[in-house]
Structures are given as C-alpha cells and as structure tokens.
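Peer 1: Below are the sequence and a predicted model; questions follow.
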Amino acid sequence: MRKLRLLLFPVAGIYYLVTLTRNKLYDTGIFKSKKYDVPVICVGNLSVGGTGKSPMTEFVVRLLQDDYRVATLSRGYGRKTKGYLDVNPENQATMVGDEPLQFAQKFNNIQVAVCEDRQTGIETLLSKVDPPEVVVLDDAYQHRKVGAGFYMLLTAYSDLYSNDFLLPAGNLREPRAGASRAEVVVVTKCPENLSSQEQLSIVDSLNVNKTQQVYFSTISYDEKVYSALGPVPLNRLKVKKVTLVTGIANPKPLSAYLASQGLSFSHEAYGDHHNFTSSEIEMLETLDCILTTEKDYVRLRPLLKMRDLFYLPIKAQFLDGEELLSGEIKNFVSGF
C-alpha cells in the first residue's frame, strides 16, 4: 500500500494545485464565504479518517447547551437521503447518518440537522420559530462557502497532519497551510501519560502561528456499557462470549482498551460508516453477545433482534487546559 501511494505523488501534486488555488480564491475574497448573525463553531480536520470529531462536537454541545439554544449541523455521511432534514431520535441512520442520529438520541434539548450544503442548512435553521443561538458544524473545515467564527482543527496523535501528505499519496484533504484558519488545534487520541516534553515537540512540529493555542486530549471510556435494557458494568461482559463489532475508521484504541480491562473477545471489523448487508445481519444474529461503538449501535439496533447488544460510550478528555479552551469558546459565543 505504501509503495502504491508513493507512485501517486504526481497525482497529489495536481490535487495540491487545485486545493491551493481554491483556498487562495477564498482567502483573497474572489470566492465568498458567507457569515451569519449567530456564532458558528466548526469542528473539523485536514485529513480523512477518524480524528474524534464526534466526541469533540459533543464536548462543545455539553459546554453550551445549558446557556444557549444550540444546533448541530452535519452532512449526514452515508445517508440515503438528500437535502435538509431535521433529525429526531426515532429516525433511521440510513436516513440521517449515524453521527447526527447519535447526537439526537443523546441530547434532548438541542436541534440536530443534516444538510450537505451548509449555507442552506444554517439558513433553514435560522428560519425556524425558535432559531438556534449557536450553530456547531460537524466536519465542515473544507466547506468554505460558510465562514465560521471559531474553527477547532483536530489532528490525531498517531497521524499528525504535519507528518502527512495530500490525497491520494496521503490522507490530507488540503495542504497543511490550511491549518492557519483554525483558532485552536486539538491533538486527539493521545496517551494519557503524554509528557510535557513530547507535547512541546508536537506543537513545534505542527508549526502553528502565534495566535493559535494547541490542546491535547485523550479518549475517556465510560465505566458502563449500555443496551436497550439499560447500563451494566463493563466487567459483567466477562462471563459472556463477546464479539466486538466496529464500523469506524480506527478501532485499534477501543480494542486495546477492552483488552486492558481483561475482556476476552473476537472482533468483526468493518469500514467506517459501514452499511450492514442482510447477510451480515444474519451472521451477526448468530452471535451470543455484541459490543460495539455508540455510532455503530444506532445503525445496528434497528436491524438486530438480539438481547445482548451493548455499546460503550466515549468522551473527549483533555490532558490539561480544558478550562482555558472552555473559556475561549464561551468568550467567542458571549462576545459575538
């Protein structure tokens, strides 16, 4: 695979020119980014693959939901519908996307919407009787038709954008210089014991500008797993024949965590946002106990009749600086 990607460097050069030109046209005002009369926060990344956007979006929602009418707006990746849709907990993931459905089922006092055109999405939200006071864009860093007021750029500890290359030779959606648009950079999925010295080394490698603050976060796993019947401690699953079923970009951290907790399991791994076929569902129905991610659970629950279907929630947990980041976000919203 690595050799194949090396052969694709000439194509990456063409992609570089296209994306660089597009960004320059927006930066110079030839292409227009539309701004709105409400605070718009964008959570995104430079690369394809999982950097932890959903847990970070949930962090922002938790921070603001008690004081403001908050709306999340996503593309609704993998859905079979098009255009603007309001998301409610009773929807199917195939209609609205798994991550927006996860937000709608978890937070009962926010608006959740999907629309591939973020301008249309924001304008539809703002036309409602009770419009949101804050809009959080999930995965819209490259959607430059909208000019967000606060950009949170995520990069995974194990795959820093500073060490990556443009598609198709690497995983970057745009040149590294695009990082300069962000107010803050968050290095996600870090080891909990990441030293201050290594943090400084990473900050140096990211080549951020003087106005950008860099934060470091890790994945925090819930102590309990959840099913339609409610929560139970994770260690209750040790007496069951567990199969871990994942349809996410990088299941290695989850697999390693479960192993560290002494859980024995087999693993059925599928691609990110995988739409399960009828034959796959039939196979999964034969399993004794399934443990999955929250994102996969919203897709699997309507399809599986089995009793022992559990998910393990996660949160973004900061190694340090959470109060400082929270203050930055709150100051942006209150001072808008």
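Peer 2: That came through, no problem.
Peer 1: When you work out contacts or count neighbours from here on, use the C-alpha atoms and nothing else.
Peer 2: Fine.
Peer 1: So what's the residue count around Leu291?
Peer 2: 24 (other Cα atoms under 10 Å).
Peer 1: Confirm that it sits in a strand.
Peer 2: Yes: the assignment for Leu291 (DSSP: H, G, I helix; E, B strand; the rest coil) places it in a strand.
Peer 1: From what I see, it and Pro313 are in contact.
Peer 2: No: using Cα atoms under 8 Å as the test, Leu291 is too far from Pro313 to be in contact (10.9 Å).
Peer 1: what is in contact with the two at once?
Peer 2: Here Leu291 and Pro313 share no contacting residue, scored by Cα atoms under 8 Å, 6 or more residues apart in numbering.
Peer 1: can you give me the end-to-end distance of stretch 273-288?
Peer 2: End-to-end span of stretch 273-288 (Cα to Cα, to the nearest Å): 23 Å.
Peer 1: try stretch 287-300
Peer 2: 13 Å.
Peer 1: Pull the residues that contact that stretch.
Peer 2: Residues outside stretch 287-300 that contact it (Cα under 8 Å, 6+ apart): 92-94, 98-99, 101-102, 240-248, 273, 275, 308-313.
Peer 1: now it, how far from the centre of its chain.
Peer 2: Computed by Cα atoms, centre = their mean, to the nearest Å, the chain-centroid distance of stretch 287-300 equals 18 Å.
Peer 1: Now do the buried residues in that stretch.
Peer 2: When neighbours are counted by 16 or more other Cα atoms under 10 Å, the buried residues of stretch 287-300 are found to be 289-300.
Peer 1: Can you name the two of those residues that sit furthest apart?
Peer 2: Farthest pair in those (Cα to Cα) is Cys289 and Lys295. Separation: 17.5 Å.
Peer 1: Report the buried members of the contacts of stretch 287-300.
Peer 2: The neighbour count (16+ other Cα under 10 Å) marks 92-94, 98-99, 101-102, 242-248, 273, 275, 308-313 as buried among the contacts of stretch 287-300.
Peer 1: Just the terminal-to-terminal distance for stretch 100-114.
Peer 2: 7 Å.
Peer 1: one more structure, for comparison:
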Amino acid sequence: MKPLTTLASKFYSATMAYRNRRFDRGDRVVDVGRPVISVGNLTMGGTGKTPTVQWIVRLLQARGHLPLVALRGYAAGKPQLSDEAMEHEQMLPGVPVLVDPDRVGAIEAFLKKDPSRDVVVLDDGFQHRFVARQLDLVLIDARRSLDAERVFPAGRLREPLSSLSRATDVLVTHAASVDPVLRKRISMLHGRDPTAWCDHVWTGLSRFDVDGETTLDTLSGIRVITRLGIAAAEGVRNQIVEAGGVIVADVAARDHAPVTASEMQRLAEACTRADALLVTGKDWVKLQPLVDWSALQVPVLVPRLTLNFVSGQEELERRLLGVFASSESA
C-alpha cells in the first residue's frame, strides 16, 4: 500500500470518528416523528441493499403499515435520475420514494402533506445519521473477507470495522449457509451474532420486447449480452452461467452509470450476435426510455430477485416490527 494512501485512510478514519462522536452526543440528530428503519452497510459497493429494502417494505405492508422510502440518490444530479429510486418506484407501486441529500427535510415536508405514512425506511442510511432511527440494520456480504477490507481510499470501507458495534442488527447477505468463522468475527465486532443470514436468488426473469412484458423461467441455452451497471456484477454473471445462459459479451459499465443514446446503439449492434440483452433492474429503469425496438430486435431480460433466508428470518421480522413498540416507548 502506498504511504500517501495509508495516510489518507488514517485521515479519513479520524474524520469519520470525529463525525460519529458528534452524532453519538445527539448533535443534529432529528426525530422525524415516525419509527425509522435504516438499511446500510460499511462498504462502498453492493451488498444487496435494494432487494433488502424492498423485502422490508413488503413485510411492513403485509402487516398493515404504510411505509415510505427515503434515500440520497447516489450519482444522480437530479433526483428523478436516481436508478435506485426509479427501481423502488417500479417495484413498489404506491410507496412514496423520497430522493434528497437532506433526508430530514424531505421526510418532514412529505409527512406534513401526507401524515398517513407510519414508518420510514432509509435506503443506505448507516452513515446518514441525521435521522434518528429505531433499528439500524447493516448488511455484510458473505462473499468478501471482512479482514481484507481497508478504509477508503485504500479500500472499500466507509468507516472502520469497529463501527459495526453501532448497528442494532446485522444481516449477512449472499450467504448459502451460516459460516461459523464469519459469525464469530461479526460477533466480535458487533457484540452479538448476526440476526439473520440470506442469499439473493432469482425467482425468474422479466422479458421485455416490443409487445410488452412477459416472464421467462429459464436461461438454459440462451445467448446473452450483459450490461451490468452495479458494484457486484460478477455475482450476476455467475448466476447467468449457473442458470445455463451463455454470455457472448459483457458491455462494461461502472456502478450507477447512466445509459446514453450512443451506448444504446452499441448495445443494439452487440446484440446482433445474441438472443437477448440481460441487465439488472437498476439498468433497466434507465435503459427502458431509450429502447428503440426496431434497432434492438432482441428482448431484454431482467432477473427478478428475492431474499432466501437460511437462518434468522423470524427473528429479523420480529425485530423489524418491534420498531413500532420501541418508538412508542421512546
């Protein structure tokens, strides 16, 4: 590791520690008048927050609650261009999705107009501590070694691993089973075992073409071009291969990258060698308005994701629904 990078990481860690001490004292932390569930992580990049937020929202709805989602809108110059927000709006019809770096102001303004919403779900809220919360859920990716992580800019950590002790609960994602070594390491950092373990699995694929949307149950033998503008694209590519799909070519895209008209043209040209274009939900919400089906001429496949719990689902649900009781007693 370069000395300057090491020095920058130490400075960044010290800055985060100072910031967290202020929040620990309650400085500028605002109670928005509703129970708040925060979903976040320690690292930059994908741990599965989007499907987890959607799973939580559906759980709350199934129990008769009226949630709203609030997020910063990463990499979006305009709120309406946030791919995370657009995907939430598409997958959670009727649920208000507030996109604003000032989440306190956005939530308070919305609740003045619609006080019926009885719970707030913060997407990527662990470091955004201006909003008081009843439950702070941190996601840990089982595919990555915790002890190999380094604090930014030397690595992907947004703050030191010791900050995990601040979370109320830990959900281990992308886990096919409970890993006793990882469980012990998390317990050392967090003070107790993870609340739950889950994997992100495909339940099928949405198939979009000139005639609209249908479903597809299998990828077996289908040749695809991929365009995966997410942090953990390798996991999607692995699932394509496991499902029997054949990746003809992968069009590289950085996390949250916008889709341009010129890129759509390149994708259409690449797809002349394939049976379909496969993208994630975050890609599709940006790509959909630009699709010219006369040029693309192949369907677009979008995997449908759900959480498959291998341990702790009932306890996590109990903890999530318990925010209403803890809010009333606060």
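Peer 2: In hand now; what should we look at? On a predicted model such as this, the values are computed, not experimentally measured, just so you know.
Peer 1: List the TM-score for the superposed pair.
Peer 2: Once superposed, the chains reach a TM-score of 0.88 (TM-score structural alignment, normalised by the length of the second structure), with 314 aligned residues with a Cα RMSD of 2.0 Å.
Peer 1: Turn the buried residues of stretch 287-300 of the first structure into JSON lines, including distance to Val185 of the first structure.
Peer 2: Listed next are these as JSON lines, based on distance: Cα to Cα, whole Å:
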{"residue": "Cys289", "distance to Val185 of the first structure": "39"}
{"residue": "Ile290", "distance to Val185 of the first structure": "35"}
{"residue": "Leu291", "distance to Val185 of the first structure": "32"}
{"residue": "Thr292", "distance to Val185 of the first structure": "29"}
{"residue": "Thr293", "distance to Val185 of the first structure": "25"}
{"residue": "Glu294", "distance to Val185 of the first structure": "25"}
{"residue": "Lys295", "distance to Val185 of the first structure": "24"}
{"residue": "Asp296", "distance to Val185 of the first structure": "27"}
{"residue": "Tyr297", "distance to Val185 of the first structure": "29"}
{"residue": "Val298", "distance to Val185 of the first structure": "29"}
{"residue": "Arg299", "distance to Val185 of the first structure": "31"}
{"residue": "Leu300", "distance to Val185 of the first structure": "33"}
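Peer 1: for the residues you listed, which one is nearest Gln199 of the first structure?
Peer 2: Once Cα to Cα is applied, the member of these that ends up nearest Gln199 of the first structure is Thr293, at 28.6 Å.
Peer 1: how about the closest one, what's its match in the second structure?
Peer 2: Alignment note: Thr293 of the first structure maps to Thr280 in the second structure; criterion TM-score structural alignment.
Peer 1: ok, now Ala316 of the first structure?
Peer 2: Ala316 of the first structure maps onto Leu307 in the second structure when the alignment is built from TM-score structural alignment.
Peer 1: neighbours of the closest residue to that match other than its chain neighbours, just the number please.
Peer 2: Excluding its sequence neighbours, the residue lying closest to Leu307 of the second structure (Cα to Cα, 6 or more residues apart in numbering) is His200, at 4.9 Å. For His200 of the second structure, the count of nearby residues is 19 (other Cα under 10 Å).
Peer 1: what's the spacing between His200 of the second structure and Ala176 of the second structure?
Peer 2: Distance of His200 of the second structure to Ala176 of the second structure, computed by Cα to Cα: 9 Å.
Peer 1: residues contacting Ser227 of the first structure?
Peer 2: 308-311 are the contacts of Ser227 of the first structure under Cα under 8 Å, 6+ apart.
Peer 1: Tell me where the stretch 101-250 of the first structure has strands.
Peer 2: Remark: strands assigned in the stretch 101-250 of the first structure by DSSP state E, counting those that start in this stretch are 111-114, 134-138, 150-156, 184-188, 213-221, 224-227, 230-233, 242-246.
Peer 1: Can you add distance to Thr72 of the first structure and give those strands back as JSON lines?
Peer 2: JSON lines is the format used below for those (distance: least, Cα to Cα, whole Å):
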{"stretch": "strand 111-114", "distance to Thr72 of the first structure": "5"}
{"stretch": "strand 134-138", "distance to Thr72 of the first structure": "5"}
{"stretch": "strand 150-156", "distance to Thr72 of the first structure": "14"}
{"stretch": "strand 184-188", "distance to Thr72 of the first structure": "19"}
{"stretch": "strand 213-221", "distance to Thr72 of the first structure": "21"}
{"stretch": "strand 224-227", "distance to Thr72 of the first structure": "24"}
{"stretch": "strand 230-233", "distance to Thr72 of the first structure": "26"}
{"stretch": "strand 242-246", "distance to Thr72 of the first structure": "24"}
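Peer 1: residue ranges of the helices in the first structure, please?
Peer 2: Shown for the first structure, the helices assigned by DSSP state H span residues 2-7, 9-27, 53-64, 93-96, 98-106, 118-126, 196-206, 252-260, 278-285, 294-300, 322-334.
Peer 1: Tell me the residues of the second structure aligned with the fifth one.
Peer 2: The reference is to helix 98-106 of the first structure. Mapped onto the second structure using TM-score structural alignment, helix 98-106 of the first structure covers residues 83-91.
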